[in-house]
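S.K.: Predicted model follows, preceded by the sequence.
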Amino acid sequence: MSVSAKTLTRERADLLETLAKHRYFLRFTAQGLTDEQASATPTTSALSVGGLIKHVTLTERQWARFAVEGASAMSGADGENDWADGFRMVPGETVESLLKAYEEVARHTDELVATLDLDTAHPLPEAPWFEQGAAWSVRRVLLHIIAETSQHAGHADIIRETLDGQKTMG
C-alpha cells in the first residue's frame, strides 16, 4: 500500500489492505514467468497470466476514473481499439511492462481512496449489464475493483498451476 496507513480511517485502511492482498496474489502468479509463458493460454480459456494482469490494470484504471469523473470516464477506455487486446499480451508487451503499469495504476487508485469522499456517487453509464438509473458510490467502485482483482487472481492462479504446477497459496 503506497498511502501512509496513519493518514487513513480504519475503513479506508481495511479496504486498501484487502485490495493490496489480492493485487499481491495476482502479481505472484507472474513471478518467474518468461514473456512467452505469461502470454500462454494452456487451458481451454483464451486467458493468460499476462492478459489477466493487463485486463485488471485497464479495468482498475477505468473504474478509478469513474470514481472521479463519473460515467463519461467509461467511454473509450484508454483509447483501446480492440477490446480483445485488453485480455492478451500483444507484441512488444512484457511481463515487466505489464506489472509496472499495474503498479502505477494501483498507486493512483490508493491515492484516490485516501482522498475521495467514499459516499460520493455517480450514475452508472447506460449499458444492458447495469441497472437502469443506478449510481455507484466511490466505496462501491472500490468494492468492485477488489472483487474484480480477486476473481482474476484466481483465474491467473489456475493458469499458472497449469503451466508449471506453481500455486499462489498452498
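M.R.: Cool, the structure landed.
S.K.: going forward, measure contacts and count neighbours with C-alpha atoms only.
M.R.: Will do.
S.K.: which one's the longest helix in this structure?
M.R.: Longest helix in the chain by number of residues (criterion: DSSP state H): helix 138-164.
S.K.: adding another structure so you can compare the two:
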Amino acid sequence: MSETTPSSEITDLLRVLDGQRRHVLGILDGLAPEALRQPVLPSGWHCLGLVQHLALDVERFWFRAVVAGDKDTIRGLTSGAEAWQVSPEVQATDVLDRYRQETELADAVIATTPADAPLAWWPHDLFGEPHLHTLRDVLLHVITETACHAGHLDVARELLDGRRRLVLT
C-alpha cells in the first residue's frame, strides 16, 4: 500500500463519514435561504451556523490542523463560538460550498495519512492532555460529531417545515 492509498479500514471509516456528510447536506436540500438562518431552539443556533461549525470546527480543525498540523490552518483558527455565527451578507450557498470544500480538503489529508499516524498537533489549551492519538481516533470522533449534528438538523428541518428525512409509519 502506498502512502497515498488509504487502508481498507480508513476507506470504510471514510465511507461512513461521507454518508453522514451527505445526510447533513441532504436534510437541508430545498430549504429556503431564510429558513436556513431561522433559529428553532431557545439556544438560537440555526442550520447555516451548524453547517459552518461543521466546516470550520470539525472538518478543518480536526483534519487540517490536528491530523496534518498545517501551520496556516492552526494560525487561522477562531474560537468555536465564532464559527456558529454567519454574517447576514454571507450567502447560504457560500456556507454550504465551504463545507463541501472543507470535506474535500479533509479527504486529501485522510488519503495521505496512515491510520496509526500520531497527530501532528494537539490543542492543549482547549482540551488538556490528548484524548485522541491517531487518524483513526479522529475519524471516529468526527463521524460521531457529524452524526450527532445531522440528527440536530433532522429535528430543525422538521420544526421549520415539517419535512422528515425518514418517514415513520
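M.R.: Right, received. Where do you want to start? These figures come from a predicted structure and were not determined experimentally.
S.K.: Give me the TM-score for this pair.
M.R.: The TM-score (TM-score structural alignment, normalised by the length of the second structure) is 0.83; 160 aligned residues with a Cα RMSD of 2.3 Å.
S.K.: how far apart are the longest helix of the first structure and its match in the second structure?
M.R.: Comparison of helix 138-164 of the first structure with the second structure after fitting gives an average deviation of 0.9 Å (mean Cα distance after the TM-score superposition for the first structure).
S.K.: so that helix aligns onto which residues of the second structure?
M.R.: Counting by TM-score structural alignment, helix 138-164 of the first structure pairs with residues 135-161 of the second structure.
S.K.: Quick check: buried residues in that stretch?
M.R.: Residues 135-136, 138-140, 142-143, 145-147, 149-151, 153-157 are the ones in stretch 135-161 of the second structure that count as buried (16 or more other Cα atoms under 10 Å).
S.K.: Ok, stretch 28-42 of the first structure next?
M.R.: Across stretch 28-42 of the first structure, burial judged by 16+ other Cα under 10 Å covers F28, T29, A30, L33, D35, Q37, A38, S39, A40, T41, P42.
S.K.: Which residues are in contact with the spatially most central residue of the second structure?
M.R.: The second structure has L54 as the residue nearest its centroid, 3.1 Å off, counting by Cα atoms, centre = their mean. By Cα atoms under 8 Å, 6 or more residues apart in numbering, L54 of the second structure lies in contact with Y99, T146.
S.K.: Number of residues surrounding the residue nearest to I158 of the first structure when sequence neighbours are not counted?
M.R.: Among residues not flanking I158 of the first structure along the chain, K167 sits closest, at 7.8 Å (Cα to Cα, 6 or more residues apart in numbering). Neighbourhood size, K167 of the first structure [other Cα atoms under 10 Å]: 16.
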